[in-house]
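Enquirer: how would this look folded up:
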Amino acid sequence: MRTSTRRPGRLVALTAVAALTAGLLAACSSDPGSDGAGGGNGKVTLNVGTFGVFGFKQAGLYAAYEKSHPNIRIKENVIERNDVYYPKLLTQLQSGAGVNDVTAIEVSNITEVVQTQAAKFEDLGKAAGVDKSQYLDWKWNQATTADGKTVALGTDIGPTALCYRKDLFKKAGLPTDRDELAKAWAGDWNKYVAMGDRYMKRAPKGSKFVDSASSVYNAVFAGARERYYDKAGKGGKEIYETSAGRKAAWDTAMKVAQSTMSAKLKQFDPTWDQGFANARFATVACPAWMAGYIQEKAGASGKGEWDVTRAPTDGNWGGSFVGVPSAGRHKKEATDLAVWLTRPEQLAKVFAKQASFPSTPSVYGSLKPSPTTTAYFSDAPLTKIFGDTARNIPSAVYGVKDAQIGQSITDIGVLQVEQQGKSPAEGWKAAEKEIKDVLGQ
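Expert: Coordinates of the predicted model:
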């Protein structure tokens, strides 16, 4: 659920290709005999665009909706990485062609969408059946314009814990009890790094302590009050150079990047997925939404080996929304579906399947993960861990280019130090160049 940036020249080329592809797709879907046009078999096909595993399908929500709405067929279009998905979404919105009827938006992109793309979305705040009071205030406000238009409804938030492999910890001679580990590094990410040093002294063959330094950067930054902008809105000024939150996350990530404890994988790439399956790393920063991802990618061999514990500091990494583009062909049906998918009872079902934590606090007291997920993570009290973290998430400011700045730091700066052996100063210089490129400075 992360995003990345591309240099302007390359982005122009990709945008042109994407626009052509979108146009061709739109031409195909306009065939009067196609299912997508509502012709042929008499059904309306609603295309739902997502990045990664959202859980709607896995929790049976699509099937349930189709059963109660026999004229509707739902097709989910998944792009694994948001850094591919989001630029494509912007291209579709710009051209008005090829848009999904319901489209997902990641939290680090929502400010840009609200401030630059709001006119291209339906106002879901006025949709039938929507109750603003059911959502977290800060989540609702993130998707609402200054004049009150709500462009998307919240699905999940990302209270962040740490997932770890008990079997690898045991072989390395480390504690395996989740409460003992949480206490050992409580309040201090340096203690987590020190645990990594201990792990590497007796690391099981072929394994590392953590998947990547970028993972550590994101987890530390998730708890930052000061991020990349000094305030929200178009007048917000970028402060990534001096931000205390960014500096703390960068310094911790550099300790990991320059050590032997990282598997040096790029998150959400195929090699990272394989790392889960092959037990290549013992810990990973674990927002609630990642529980389902781990369960899917690690597979049956990871059942009962993975566990979950509190991170050194509480924070929010990720979370998403769904909106209805105004260029869609079935806005009324799409709006009804978006509202239904984000009702508290539906989001509770997604949590029950894969532990994605809802944006609707009314269900927090009754949330129960599925027995399958609980068993997979060694009977960890997922609701309590993520719920306690959610209640302590600090208020933070998200800016227009928040996602692009963050991905420039992790996918350019951190990776150059971790994978290419460059110094932290060189890595930061490369990240800054990419950021300035993105910001047009």
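
Enquirer: CA only for contacts and neighbour counts going forward, please
Expert: Noted.

Enquirer: any idea which helix or strand comes after whichever strand in the chain runs longest?
Expert: In terms of residue count, the longest strand belonging to the chain (DSSP state E) is strand 152-165. Once the chain leaves strand 152-165, the next helix or strand it forms, by DSSP states H and E, is helix 166-171.

Enquirer: which strands and helices sit next to that following helix?
Expert: Helix 166-171 sits against strand 281-287, with contacts defined as 3 or more C-alpha pairs under 8 Å, 6 or more residues apart in numbering; DSSP states H and E.

Enquirer: returning to that earlier point: for the longest strand of the chain, the distance to its chain's centre please.
Expert: Computed by C-alpha atoms, centre = their mean, to the nearest Å, the chain-centroid distance of strand 152-165 equals 8 Å.

Enquirer: got the angle for it vs strand 281-287?
Expert: 160 degrees (axes from the mean of the first three to the mean of the last three C-alpha atoms, to 10 degrees).

Enquirer: which residues are contacting the strand or helix carrying S215?
Expert: Per DSSP H and E, S215 falls inside helix 213-221. The contact list for helix 213-221 (C-alpha atoms under 8 Å, 6 or more residues apart in numbering) reads 160, 189, 227, 245-246, 248-250, 252-254, 256-257, 262, 264, 266-267, 284-285, 313, 315, 317, 410-411, 414-415, 418.

Enquirer: please generate a structure for the following sequence too, so the two can be compared:
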Amino acid sequence: MRRSTGSYRSRAVVLAAVAALGAGLLSGCADDGDDSKSGKSGGGGGGGTTITMGLFGTFGFEEAGLYDEYMKLHPDIKIEQTVIERNENYYPQLLNHLSTGSGLADVQGIEIANITEVGQTQAAKFVDLSKTEGVKKENWLDWKWQQGTTKDGKTIGLGTDIGPMAICYRKDLFQKAGLPTDREKVGQLWSGDWNKYLEAGEKYMKKAPGDTTFVDAASGVYNAVISSSAERYYDKSGKVVYKDSPAVKDAWDIATKAATGHLTAKLQQFQKTWDQAFANGKFATVACPPWMLGYIQEKAGDKAKNQWDVAAAPKPGNWGGSFLGVPEAGKHKEEAAKLVAWLTAPEQQAKLFAKRGSWPSAVASYSLPKVSTAKHPYFDNAPIGQIFTQAAKGIPVQVLGPKDQIIASNIADIGLLQVDQQGKSPEEGWKAATKSIDNALDQ
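Expert: Below is the predicted model of the structure:
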């Protein structure tokens, strides 16, 4: 999965955790390492056509054995993969290659944070994958298909993974604070309303064990709340509206209330202090897409096995996901499109989930046993197949804009961080965030 600070996190965030945890259900996606790795891999297939894959982070296709399987099915095909670990380095290179029409792989990965900009500015340079044999729109979640399809109906990318939201919580800490521990009852504490999540936090803090807090970070709360909203930073016409967006205001108010109400551990996600807090059991809840499970397992360690559990979030939301596209300038467009169709088919998405923990965007895979019966042994055998399927089906069709990532990152890492860590007022934090965003957007 690909995530960036704030709304998204670069794909490289949780993948080292996956590698460390080994095969089987269920880890996560990536670790936010540096960009020192950039190489080619592949094998099998002795045939005369080599299809090149240009990706970022770790999509997991090779690790899950999907390339080898495809090459056995198609002996005339060889798959070769080039990887740049961080999307912030990968994406500018992709845009440069698209502008020059050279240096492109036959298949290119596209992060959810960039899919709208690519669709608006580069659509003519991609093959319409909706016309590829075997591609059926109904196989995907409707909102995921729409994200990869332009307003005039051209599908420039087929969805790989998504990040439906849940809440991971510490049962041992909940019990000591007098809160229910059963995952169904925990979900009922805040069902349908993020404000109820804060109310549960206030109850927790009255009897909080030791020096623990209810939640990790104000930015994490904000991201979870805003992820469950349809219209956020842009309206449907493409206008930047975050300053007047009811969804942004609601998410900001809830997040800053968590900060000023002393419900947070005042951390910044994906930093060493955050990792240490997992290890030391310093907070009781965290917004939790499927890829977060492996991260928690690695950072919290064996001593916290069965202490963590998974409950439904107040509202369905999405954090993460990517697409595969086929550039028009590629050497093997027809063969590449067939490979993309196969890699993103429900059966392959289910295999990738079982091996790598990437939650499928193909709704048709949810009825397959690898997904529907999935449980996570570290989280007291939580029925994650059921929990995340329900969340995925409830995610709204989100209006994405070309600069969503910039807006979200500044709200989280400038505005909310000042409120959460520096004690600034919500008004001061908002002013700092909007000033930074305006500078970034040249407004």
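
Enquirer: can you pull the TM-score for these?
Expert: Remark: TM-score between the superposed chains equals 0.80 [TM-score structural alignment, normalised by the length of structure 1]; 411 aligned residues with a C-alpha RMSD of 3.5 Å.

Enquirer: follow-up on the earlier one: so where is the longest strand of structure 1 in structure 2?
Expert: Under TM-score structural alignment, strand 152-165 of structure 1 corresponds to residues 157-170 of structure 2.

Enquirer: ok, the aligned partner of Y217 of structure 1 in structure 2 to R3 of structure 2 distance?
Expert: Aligned by TM-score structural alignment, Y217 of structure 1 pairs with Y222 of structure 2. Using C-alpha to C-alpha, to the nearest Å, one gets 15 Å for the distance from Y222 of structure 2 to R3 of structure 2.

Enquirer: repeat for Q390 of structure 2
Expert: 22 Å.

Enquirer: same thing with S372 of structure 2?
Expert: Taking C-alpha to C-alpha as the measure, S372 of structure 2 falls 25 Å from R3 of structure 2.

Enquirer: same question for I407 of structure 2.
Expert: 14 Å.

Enquirer: please say which of those two ends up with more neighbours.
Expert: Using other C-alpha atoms under 10 Å as the criterion, I407 of structure 2 and R3 rank with R3 on top: 28 against 23.

Enquirer: quick one: that one is in a strand?
Expert: No. Per DSSP: H, G, I helix; E, B strand; the rest coil, R3 of structure 2 lies outside any strand segment and is coil.

Enquirer: can you tell me what it aligns to in structure 1?
Expert: When structure 1 is aligned by TM-score structural alignment, R3 of structure 2 is paired with R2.

Enquirer: surely its match touches D83?
Expert: Yes. Using C-alpha atoms under 8 Å, R2 of structure 1 is in contact with D83, at 6.6 Å.

Enquirer: map K429 of structure 1 onto structure 2.
Expert: Aligned by TM-score structural alignment, K429 of structure 1 pairs with K431 of structure 2.

Enquirer: pull the number of nearby residues for the residue nearest to its match when sequence neighbours are not counted.
Expert: Excluding the flanking residues, the one nearest K431 of structure 2 by C-alpha to C-alpha, 6 or more residues apart in numbering is G415, at 7.5 Å. Counted with other C-alpha under 10 Å, residues neighbouring G415 of structure 2 total 27.

Enquirer: do the same with the one 5 residues further on
Expert: With neighbours defined by other C-alpha under 10 Å, the count for D420 of structure 2 comes to 27.

Enquirer: report all helices and strands that the helix or strand it falls within contacts.
Expert: Per DSSP H and E: D420 of structure 2 is located in helix 417-422. Applying 3+ C-alpha pairs under 8 Å, 6+ apart, we find helix 417-422 of structure 2 packed against helix 218-226, helix 246-260, helix 426-440.
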